[in-house]
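[1] based on what follows, work out the 3D shape:
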Amino acid sequence: MIRRARLLTVLGTLLAGAIGVIGSTQTWITVILADGAGEELVVAGAAAVPVLTPLSLATLALGAALSITGLVLRYVFGVLSIAIGAILGVLSAQVAVAPPVSAVAATVTSATGIGGADAVADLVASTTSTPWPALTAIAQVVLIAAGLFTLITARRWRGSADRRYQAAAATAGAEGSRPHDAIDSWDDLSRGDDPTAEEQHR
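    Next comes the predicted model:
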C-alpha cells in the first residue's frame, strides 16, 4: 500500500509539473483592444503568469528526485510542493475567473508600445480566458494533495538507498558465512599466515 501511495505521489507531482510546462506555451487569454479596429491579441501562459515556467520545471525536478531522496528531503520536498501548488493555483485561478490587467500588460505593451497599468487597462476592450488556466489550477490542486500525502506517509517509505544498503549487508553476510576455500587459503599464505593452523586447533 505504501509503495503504491509513493508511486501515486510521484506521478501526481510529475503530472502537475508537466501540465504547467505545457500550459506555459499555450494561449491562456484572448485580448480585444479598444483601438477602433478591434485588434485581437493572444497571451500565452508564460506571459500571463511569468513564474509558471520556472516553478513548473521545479515541480518536475521535485517529482523526479522524490523517488530517491531520504526522509528529511521528503519532508522538504513535500512542503515545497504545497507552496508551489498554492502559488500557481491562486495565480491560475485568477486568470481563469477574471484575468487581471497585469496578466495581459506585457503582451499589450509589446504589441502597442504603451505601458503602465492604467494605460493598458484603457486599451483593453475585453478579455476571454481559454480552458488552460482552469486546467493548470486543477493540476496545482493535485500537486498540493501530493505534497500533503508526502508529509503524511514519508516516514513509511522505503528508499532505494535503503534497499541498496540491505542488499550490500546481505551480500556481506553471505560472504562472511561461506566456507574457507582455496582462494582464501592462498590469500592467507600471501600475508604470511598458515591456513592450516586453524584446522589443527580444532
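
[2] from here on, contacts and neighbour counts on C-alpha atoms
    Will do.

[3] checking my notes, residue 75 in a helix, right?
    Yes. The assignment for residue 75 (DSSP: H, G, I helix; E, B strand; the rest coil) places it in a helix.

[4] run through the residues that contact residue 56.
    Neighbouring residues of residue 56 by Cα atoms under 8 Å, 6 or more residues apart in numbering: 16, 17, 18, 20, 21.

[5] three-state assignment of it?
    The three-state assignment at residue 56 reads helix, by three-state DSSP.

[6] distance check, the closest residue to it other than its chain neighbours against residue 42.
    Excluding the flanking residues, the one nearest residue 56 by Cα to Cα, 6 or more residues apart in numbering is residue 17, at 4.6 Å. Here the criterion is Cα to Cα, to the nearest Å. By it, residue 17 lies 23 Å from residue 42.

[7] what about these two, which has more around it?
    Under the criterion of other Cα atoms under 10 Å, the comparison of residue 17 against residue 42 puts residue 17 first, with 29 against 19.

[8] another one to check against the first:
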Amino acid sequence: MPNAGQAAGQAAAAAKAAPAWARKSSLVLLIAVLALAVFGATTQTWMSVTVNPDQVGQAGAAQEALEVQGSKAATAVTALALVALAGGLAAAIAGRIARWIITAIIVLASAGIVAAAATVLADPLAAAQGPIAAATGVTGAQAQVAVTAFPTLAVVAGCLLALAALLIIPAGRYWKTRTKYDAPTAAGSTATAGPVDEIDSWDRLSRGDDPT
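    Prediction:
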C-alpha cells in the first residue's frame, strides 16, 4: 500500500538521519558503562581507617588500618547502580511512554548514587562507624580516615549517568518502533494484509481483532 510504503520510508530516513549521540546502541552502551563504573567503584576501597588503639584495647592496637569498601561505606550505591543498568537495557526495547518512566527511574537512581557518595566524602568518619563497629566491637570510636578517589569517581559517574539518561527522551524520536503499541496504523494494516501465523493471531486477538 502507498501509505504503508511512505511510512516505512520515512521511518528508515529518520533512522539514517539520527546523529551519533542519538543512536540507540551508543546511548544504551554509554548508560551501561557508567552504571558499571559506579558498580565497580563500590567494589574498591573507599576509606582506610586507623582506629585509636586506646579505645579498642591491646588487641586493637595490633590491628592494621581497616580498609572499607564502597559497598559497606555506602550500601545504597551498589543497588542503585544495578537499577540504572537495568533501566538502560530496558530503554532499548521500551515504547515512548515507557522511556519517560525509565528515564525518571535512572535519573532518580543517579541522584541517589551522587547523594550517598557525597555523604561519604562530607563525613567519612560517620560513614566508617558501621565497619569500625563490626571489626572492633566498639561504637562511636574516634579514628583517622583517609578517603580514596573512588567516592569521587562514583559522584562523577553518577552525574554523567543522569545526563545520559536525559538524552533518552530526545534520542527516542530517532529510534525505530519496537512494540506493537508504538507501531503506526499504516504499518499495522500491512501486517494484517500478509500471511497470519499463530503468533500473529494471538497478537491480533489481544488487540480485539478477529483473524478469522
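
[9] still on that earlier bit, which of the contacts of residue 56 of structure 1 are retained in structure 2?
    Counting by both residues aligned by TM-score structural alignment, their matches' Cα atoms under 8 Å, these that remain in contact in structure 2 are 17, 18, 20, 21.

[10] how far away is the third one from residue 46 of structure 1?
    Meaning residue 20 of structure 1. Relative to residue 46 of structure 1, and taking Cα to Cα, residue 20 of structure 1 is found at 9 Å.

[11] find residues that contact each of these two.
    With Cα under 8 Å, 6+ apart, residue 20 of structure 1 and residue 46 have common neighbours 52, 53.

[12] which one's more surrounded, those two?
    Ranked by neighbour count (other Cα under 10 Å), residue 20 of structure 1 and residue 46 place residue 20 first, with 30 against 21.

[13] and the alignment partner in structure 1 of residue 43 of structure 2, how many neighbours does it have?
    Aligned counterpart of residue 43 of structure 2 in structure 1: residue 25 (TM-score structural alignment). For residue 25 of structure 1, the neighbour count with other Cα under 10 Å is 14.

[14] over to residue 193 of structure 2?
    So residue 193 of structure 2, with other Cα under 10 Å, has 9 neighbours.

[15] from the centroid of structure 2, which residue is nearest?
    The centre of structure 2 sits closest to residue 84, judged by Cα atoms, centre = their mean, with a distance of 1.4 Å.

[16] name the element it belongs to?
    According to DSSP states H and E, residue 84 of structure 2 maps onto helix 75-91.

[17] spit out the contact partners of the counterpart of residue 159 of structure 2 in structure 1.
    By TM-score structural alignment, residue 159 of structure 2 lines up with residue 141 in structure 1. By Cα under 8 Å, 6+ apart, the contact set of residue 141 of structure 1 is 85, 86, 89.

[18] hmm, residue 74 of structure 2 is touching residue 114, no?
    No. Judged on Cα atoms under 8 Å, residue 74 of structure 2 makes no contact with residue 114 at a distance of 10.5 Å.

[19] for structure 1, which segments count as helices?
    Using DSSP state H, the helices of structure 1 run over 2-23, 45-48, 52-66, 71-97, 101-112, 117-123, 132-153, 160-177, 182-190, 197-201.

[20] for residue 36 of structure 1, find the nearest of these.
    Of all the helices of structure 1, it is helix 117-123 that lies closest to residue 36 of structure 1, at 10.2 Å by Cα to Cα.

[21] how far does that closest one sit from its chain's centre?
    How far helix 117-123 of structure 1 lies from its chain's middle: 36 Å, per Cα atoms, centre = their mean, to the nearest Å.

[22] please consider this matter closed, and thank you.
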